[in-house]
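1. Return a 3D structure for these sequence lines:
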Amino acid sequence: MELHPTSRSTSWAKDRPRQHGNHDGCCGPIFRLPKDHDDALDALREAWIRSQRERVEIACDGGHGRTGTALACIAVLDGVSADKAVKFVRERYNPRAVETPWQRRYVAHFTAD
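-> I've put the predicted structure just below:
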């Protein structure tokens, strides 16, 4: 898995309506978690699958907590353990990624089920 933050990326959420405020279609308000696990799983699985053939953009307002959480969850989908996924994202993307305890717990309990 490679991480390529870039403004020229193709957004996995381009067909999903963006909500106003600090929300996107998947990961909820700043510092929070997705409200609907199944919706988040579908969106992240779609991003993971699309990343096999095209550049995919994962983003939030701050670019650390929710973005890092989403990236770590995608790594989990790829078979990486939750601990290693968070460590990988922090080393390769941003040391402040997955910034809250509840975001770390979300990654720890994230499964493709």
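
2. From here on, just use CA atoms for contacts and neighbour counts.
-> OK.

3. would you list every one of the helices in the chain?
-> With DSSP state H, the ranges of helices along the chain come out as 37-50, 65-77, 82-92, 101-109.

4. Quick check: which of those helices has the most neighbours on average?
-> Comparing these by mean neighbour count (mean count of other CA atoms under 10 Å), helix 65-77 comes out on top with a mean of 26.

5. Counting by contacts, list what that helix packs against.
-> The elements that helix 65-77 packs onto, with contact taken as 3 or more CA pairs under 8 Å, 6 or more residues apart in numbering; DSSP states H and E, are helix 37-50, helix 82-92, helix 101-109.

6. of all those, which lies closest to Pro5?
-> Closest approach to Pro5 among the helices and strands packed on helix 65-77 (CA to CA): helix 82-92, 10.5 Å.

7. and the closest one with helix 101-109, angle?
-> If you take axes from the mean of the first three to the mean of the last three CA atoms, to 10 degrees, helix 82-92 sits at 120 degrees to helix 101-109.

8. what's the angle from helix 82-92 to helix 65-77?
-> 130 degrees.

9. who touches helix 82-92?
-> Around helix 82-92, the neighbours that count as contacts under CA atoms under 8 Å, 6 or more residues apart in numbering are 3, 68-69, 71-73, 75-76, 95-98, 104, 107-110.

10. And that helix, how far out from the chain middle?
-> From the chain centre to the centre of helix 82-92 is a distance of 12 Å (CA atoms, centre = their mean, to the nearest Å).

11. got it, and stretch 101-113?
-> Mean-position distance between stretch 101-113 and its chain equals 11 Å (CA atoms, centre = their mean).

12. Proceed likewise with the subsequent sequence, for comparison:
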Amino acid sequence: MTESWDPSGTGVLQLPSGRLVRGRGLRRPLPPGPAPTFAVHLLGKPPPRIPWESRWLRWPDFSLPGDRSQARSVLLEAWERAASERVEVACGGGRGRTGTALACLAVLDGVPSDRAVAFVRRHYAAGAVETPWQRRYVRHFTAGQ
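-> Reported below is the predicted structural model:
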């Protein structure tokens, strides 16, 4: 088992189960402290190489994932790995796409989908999940397959 994130660390969201996931904007420097062991990059083009394991979801800015089935699979993997690893979810700015993905992780963790955006805005960033279609995506995201 890997040492987890510091719950008070920059961008760290604690899910109801106690899992910790860090959200981040890739245009900002890497926060101090340990590096992630697994990352999910939500970008319109392939991300730069990093020294830890990662997955790339094609997800253009202010939009939704290009492949929703792949998005569900990658987000489920991130949620599962967050139980024992340092998982980071990141897009360019760290708010819209990252907030949307974090809200989906909250749904996987048991937060009702109609409350997941509010949960992420309260515990991660007030401006998270930027567009109406991102909010709708979260409302229709379910914990079950």
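
13. And the TM-score between them?
-> Remark: TM-score between the superposed chains equals 0.83 [TM-score structural alignment, normalised by the length of structure 1]; 107 aligned residues with a CA RMSD of 2.1 Å.

14. For the residue most central in space within structure 1, give its distance to Arg105 of structure 1.
-> Centroid check for structure 1 by CA atoms, centre = their mean gives Ala70 as the closest residue, at 1.3 Å. Distance from Ala70 of structure 1 to Arg105 of structure 1, counting by CA to CA, to the nearest Å: 13 Å.

15. rewinding a little: redo the helices of structure 1 as JSON lines? Include distance to Cys27 of structure 1.
-> Below are these laid out as JSON lines (distance: least, CA to CA, whole Å):
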{"stretch": "helix 37-50", "distance to Cys27 of structure 1": "7"}
{"stretch": "helix 65-77", "distance to Cys27 of structure 1": "6"}
{"stretch": "helix 82-92", "distance to Cys27 of structure 1": "17"}
{"stretch": "helix 101-109", "distance to Cys27 of structure 1": "11"}
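
16. Any idea which of those gets closest to Ala59 of structure 1?
-> Here helix 65-77 is closest among the helices of structure 1 (CA to CA), at 5.3 Å.

17. Structure 2: matching residues for that closest one?
-> Using TM-score structural alignment, the residues of structure 2 aligned to helix 65-77 of structure 1 are 96-108.

18. How many residues are close by Arg55 of structure 1?
-> Arg55 of structure 1 sits with 18 neighbouring residues when counted by other CA atoms under 10 Å.

19. how about it, what's its partner in structure 2?
-> In structure 2, the residue equivalent to Arg55 of structure 1 is Arg86, according to TM-score structural alignment.

20. where's that match relative to Leu13 of structure 2, distance?
-> 12 Å.

21. between these two, what contacts are shared?
-> Counting by CA under 8 Å, 6+ apart, the residues touching both Arg86 of structure 2 and Leu13 are 20-22.

22. now those residues: which count as buried?
-> With burial judged by 16 or more other CA atoms under 10 Å, the buried subset of the shared contacts of Arg86 and Leu13 of structure 2 is 20-22.

23. nearest to Leu75 of structure 2, of those residues?
-> Val21 (11.5 Å).

24. My read is that the closest one contacts Thr37, right?
-> No - when contacts are counted by CA atoms under 8 Å, Val21 of structure 2 is not listed as touching Thr37 (11.2 Å).

25. joint contacts of those two?
-> When CA under 8 Å, 6+ apart defines a contact, the residues bordering Val21 of structure 2 and Thr37 alike are 86-87.

26. In contact with Pro47 of structure 2, which residues?
-> By CA under 8 Å, 6+ apart, the residues touching Pro47 of structure 2 are 41, 56.

27. Thr37 of structure 2 pairs with which position in structure 1?
-> Aligned counterpart of Thr37 of structure 2 in structure 1: Thr10 (TM-score structural alignment).

28. just to revisit the earlier point, got the helices and strands packed on helix 65-77 of structure 1 as a markdown table, with distance to Pro29 of structure 1 columns?
-> A markdown table is the format used below for those (distance: least, CA to CA, whole Å):
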| stretch | distance to Pro29 of structure 1 |
| --- | --- |
| helix 37-50 | 13 |
| helix 82-92 | 20 |
| helix 101-109 | 12 |
